[in-house]
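Enquirer: Just the structure for this:
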Amino acid sequence: MVEPPPPIRSLRTQIALVFGSFSAALAMVVCFLAGEVLKIRLQHQAGTALGIVAHNAGNLLQQDLQQQIRRAQVLASSPELWEEGLDSPSVAQLLQRMQHLNPYNVWIGVTDIDGQVQNATGGLLLGTNVSERPWFQEALRGPYISDVHPAKLLQNLLPRSATGEPLRVVDFVAPIYQSDSGKRLGVIGIHANWDWVQVAMDRLLQGPAKYSQQSIFIFDRAGTLIYAPGGAIAPYLALGQAYPKALVGTAPQPQLVTWKDRPQPYLTAALRLQPPSDENDLGWWIVARQPIETAYADANRVLWMALGLGLVAGLFAAWIAWRLARHVSNDLKQLAQAATHVQTTHDIDSLPLLHSNREVFQLSQALSEMTHKLLRANEEMQEQVRIRTLELQQANAELECQASTDPLTGLLNRRGFETQAQVALALAIRSGRPLSVLTLDIDFFKHINDQFGHDAGDLVLTSLAHLLRKRLRQADIVARFGGEEFVVLLPDTDGEDALRTGHSLLQTIEETPIPQVGHITASAGVSSLQAGDADGLTDMLRRADDALYQAKRTGRNRACRQD
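Expert: Purely as a prediction, here's the structure:
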């Protein structure tokens, strides 16, 4: 009988191969799974961050649209429009002042009830009949915001868009009624250059958003592209880009979408624009996108690091297994029991140092050291998770601060003001305490910018913000609504005290010189909370704005009150 040849591999080699291969595979699988979990989490965070960008862009656009239609309604309700006739020089001056408040309003005009243009900025379209224009027909039914469209009648009278494309505008129109009789006299129309959206989006996409190549698109109700990065839509329209079909009828969750301008997908988040007013639901979609390679860069990097770490750990485990295979049958049980005890109690000192031979001694010693490292690594990972959580909380707090703070003056913006003002309003209503609001507008601010430059204009705004913070109480809520308009909410202050506060502030402003500019003046409007206010804050601001317009009309550098 022929005896079989002895095995080529020794027991030590076989154990090393089996245990080493298993350890290497297990380490790589564990690291891969851990990397996948972290990758999914980082991808979710990237989608959430992109959704926040779309949300902030939608809020910013909604607030701008609200402000524009509100100005049209306030101007339409002003008796100054019809007291001397729609074609009077005073109306022309009023329209010119309104255009100076917002240079993107390329045309402001008033028509009679038949659609004949009676007055307009720059005299453009004066005497033209616009009764067939959609914006005029819509205005006869009430306040109206149009979709983005070419300026047909004004296209040859005004410069082209800053992008070189034909001028596109958004119409903000409202009917003009005679306040004492309720008779409809005509229509006021504001044509706003659509380029203002580019300025707003560029201001939003700064810092990390710009570095990560995030961009914003806007589509109308029909899915037609009306805004693209840089304000130029022609290249995308040439590619046939419309609202991505992958986003139609899906949950509003960020997802990977292929666009027309390149084959690689983008991480895309879509948000429907909230109606800027009860009468106008534009149905626009705000879409934010980011290249997948930048959106998922951190996630892919983490996955590759996990695979590399798993491979290194596997190779290290195979090497240890080969070194410590001798006497494994006698000593592994004891070591396994000790390891189980350490797992349940974290009592590292219970690991024995076996001395049956050198290899077993090295194995027990290595197991003890690895356990120490794993526990330390676990503690370090928990600390990193805690630090990461704190960083995310700080980032969220910074985003919230940016969303509610005016970057130039450091005061609250409209959103931050309304949030704090609602709390003060609820407290005043519940406790029966007085509450007043003061709106303040710098006189002839455009002349300051034209004469001294925009840097001087910014200095005037920051100096006025510093003066308001210094002179007002800590409980008062101060905000910059935009341009040269400031708003102050005065808790525990009735109308008379608020008016005195306004006179005092205007006197201080007039007496306080500003470097490079000198002395300036401002006008103020005051209003107090009334028992019959259906929407307390909105009604107060409306009356304060009306009082401010009265102060402007009656000579400026004064405070007027309206209750």
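
Enquirer: Every contact and neighbour count from this point should use C-alpha atoms.
Expert: OK.

Enquirer: can you give me the strands for the stretch 201-350 of the chain?
Expert: Under the criterion DSSP state E, counting those that start in this stretch, the stretch 201-350 of the chain contains strands at 215-219, 225-227, 255-257, 266-272, 285-291.

Enquirer: Mind putting those strands into TSV with distance to A547?
Expert: Output for the strands of the stretch 201-350 of the chain, formatted as TSV (distance: least, C-alpha to C-alpha, whole Å):
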stretch	distance to A547
strand 215-219	37
strand 225-227	37
strand 255-257	49
strand 266-272	36
strand 285-291	36
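
Enquirer: want to throw these into a markdown table with mean neighbour count?
Expert: Formatted as a markdown table, the strands of the stretch 201-350 of the chain follow (neighbours: other C-alpha atoms under 10 Å):
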| stretch | mean neighbour count |
| --- | --- |
| strand 215-219 | 23 |
| strand 225-227 | 22 |
| strand 255-257 | 19 |
| strand 266-272 | 24 |
| strand 285-291 | 24 |
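
Enquirer: For A27, list the residues it contacts.
Expert: Each residue near A27 by C-alpha atoms under 8 Å, 6 or more residues apart in numbering is listed here: 310-311, 313-314.

Enquirer: Quick check: which of the strands of the stretch 201-350 of the chain is nearest to D112?
Expert: The minimum distance between D112 and those falls on strand 225-227, with 31.2 Å, by C-alpha to C-alpha.

Enquirer: Following up with a second sequence; could you model it the same way so I can compare the two?
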Amino acid sequence: MFKHSSFRVRLALWFGGLSLFTLLSVGIYAGWITANQMKINAGEAVHAQAVAAAELLGANLHEREIEIILLSQAPHFVRGDLTSPDILASLERRRTLRSEFAWLGVADATGTVVQASNNMLVGQSVAQRPWFIAGLKDVYSGDVHEALLLAKLLPNTHTDEPLRFIDFAAPIRTGDGKVIGVVAAHAHWNWVTSTVQSIINRRNNDSETQILIVSNSGNVLYPQTLAGVSELPTKLPLTKNYSIAMWDDGHRYLTSQVLVDADSTTNFGWRIVVRQPLENALAPVYAMYARFLVLALIAVILFSLLAWRLAQSVSKPIEQLAAAAHCIKHNTSAPRYPTDTSLSEVAQLSNAMQSMTESLLTRERELELLNQTLEQQVLQRTDALAVANKQLEHLATTDPLTGINNRRRFDEKLVDYVQMGKRTGRGFSILLLDADHFKKVNDNYGHPVGDAVLQQIARLITSQTRATDFVARYGGEEFVVILPNAPSAAEVMTVAEKIRSAIESASFPEIGKMTMSIGSSYWHPEEINATDVIQRADEALYNAKASGRNRVVAYEQLK
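Expert: Here you go, the predicted structure:
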């Protein structure tokens, strides 16, 4: 093939072929590594979303069950008079505060509904309902189901699917342990679905990523479009964080499933399944391959041109020497040497080598300058990444509306204070604050005014607390304050009263006056469960609300 080709042609072809082979080999290997790493990163991200959704759903289900338990143990429930107006007020208040509850009611021991939110089902018998039968014996949480009787009384805002509910029930016992009835609640199924869907909406920009709720028997409960249509892959492990599985639609997905642990009396056996199309996860790799091929072709052309010029600079003196030798041999004309002076063949080759060396040194200096430029760019990108990470950490721990710490940061801080308290033997106090009649603000003045009220409340709370105190938005119109270093009851009451008085005295644009109910509780170092102090503060807050609002109640005063 190269029998009669020139040196410069051979060198250009060899350089071009070698550079193409090297670039393709490195590119394919780097792409393979990158694709594997991206699959791992995407799989771990899918698993993290499944874990977050399962934990959030489990925590919310457990909280709703705890609410029903606390409601059944409230003083005006256990007195024995299920027709008391205080019971209906509690049901209506809880229904107002918790929009996920479609219905709350109290049935006597015979199964007749005595009182209920919005007077729904009052006077009707629920004796054959599973929640009532189980609720007479113990706390009960029921799996998702359709409630045809209740669905007729409620508006269906989700017309594309039937109304479905989850039941919570607990027995009402008098002081001597006698069961006099059952308090129960039906929670909207769309509250469950919106809870898990919020994880995907916050964490994933890929619209093809889906989150599914799967029953213990393997049936898809959510989304409704897949219920009874889609089936889970037969080999979907629970022991691995994620896997690549072929689904019944013929596509491969990065898939992760996590069991929902609600820590409740009834184990639903639900699983959270998150799946992302594999081709979506690897889309950046395919784009990188396309860009790399273009760059490889450009590099091959440049290497070939460079080789051509290099071969020309080497072969020309040799050709001139060969021509000179030919002229001498045949004596056809005067020989022409590569230089103007009469030099020997060795001197001419030496000069050529010197020229090549200078060219290589020039390229080496250019490469050093290029390396310095690249190192500087890497440092700049590293600094920018550090700033971005810091901003992300701030966004993850700060409530976007009020600018104070959010619920996630509070949960982390609570664990830190508990660990510190166990090491030092010093406890801390919790203030749980709730804006009185805040729903009326949103209903009468709109959510922008309500948001402004929450922002002003956050500023007032922060201004009335100490530098060592921790202030966070607990959720909705609820705020929480941690008072560290084992404060005395008088100190806790002083801080709480300062906050309450400041809010009562403040003037809020458009609405005028606002008040705040506050419950407090103390955490002792010998306690094991950190959430107990929150439940006690919540019970004290509930007492403050029930006692007329705009007051501070310490849990220790309720004993």
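
Enquirer: To I15 of the first structure, which of the strands of the stretch 201-350 of the first structure lies closest?
Expert: Closest to I15 of the first structure of the strands of the stretch 201-350 of the first structure, according to C-alpha to C-alpha: strand 255-257, at 47.3 Å.

Enquirer: packing partners for that closest one?
Expert: Using 3 or more C-alpha pairs under 8 Å, 6 or more residues apart in numbering; DSSP states H and E as the contact test, the elements touching strand 255-257 of the first structure are strand 266-272.

Enquirer: The second structure: matching residues for the strand it packs on?
Expert: With the alignment judged by TM-score structural alignment, the segment of the second structure matched to strand 266-272 of the first structure spans residues 253-259.

Enquirer: Quick check: the matching stretch compared with the first structure, mean distance?
Expert: After superposition onto the first structure, stretch 253-259 of the second structure sits on average 2.9 Å from its aligned residues (mean C-alpha distance after the TM-score superposition for the first structure).

Enquirer: and the residue mapped onto A174 of the first structure from the second structure, helix, strand or coil?
Expert: In the second structure, the residue paired with A174 of the first structure according to TM-score structural alignment is A170. Each residue gets one of three states, and A170 of the second structure gets strand by DSSP: H, G, I helix; E, B strand; the rest coil.

Enquirer: What separation do you get for A170 of the second structure and W191 of the second structure?
Expert: Between A170 of the second structure and W191 of the second structure the computed distance is 21 Å (C-alpha to C-alpha, to the nearest Å).

Enquirer: which of those two has more neighbours?
Expert: A170 (30 against 17; other C-alpha atoms under 10 Å).

Enquirer: And the strands in the stretch 1-150 of the first structure, which stretches?
Expert: Under DSSP E, counting those that start in this stretch, the stretch 1-150 of the first structure gives strands at 105-112, 117-120, 144-145, 149-150.

Enquirer: Could you tell me where the second one falls in the second structure?
Expert: Strand 117-120 of the first structure falls opposite residues 113-116 of the second structure when the two are matched by TM-score structural alignment.

Enquirer: ok, average deviation of the matching stretch from the first structure?
Expert: If you overlay the two and look at stretch 113-116 of the second structure, the average distance to its match in the first structure is 1.6 Å (mean C-alpha distance after the TM-score superposition for the first structure).

Enquirer: how distant is that stretch from the center of its chain?
Expert: Its chain's C-alpha centre lies 40 Å from the corresponding centre of stretch 113-116 of the second structure when counted by C-alpha atoms, centre = their mean, to the nearest Å.
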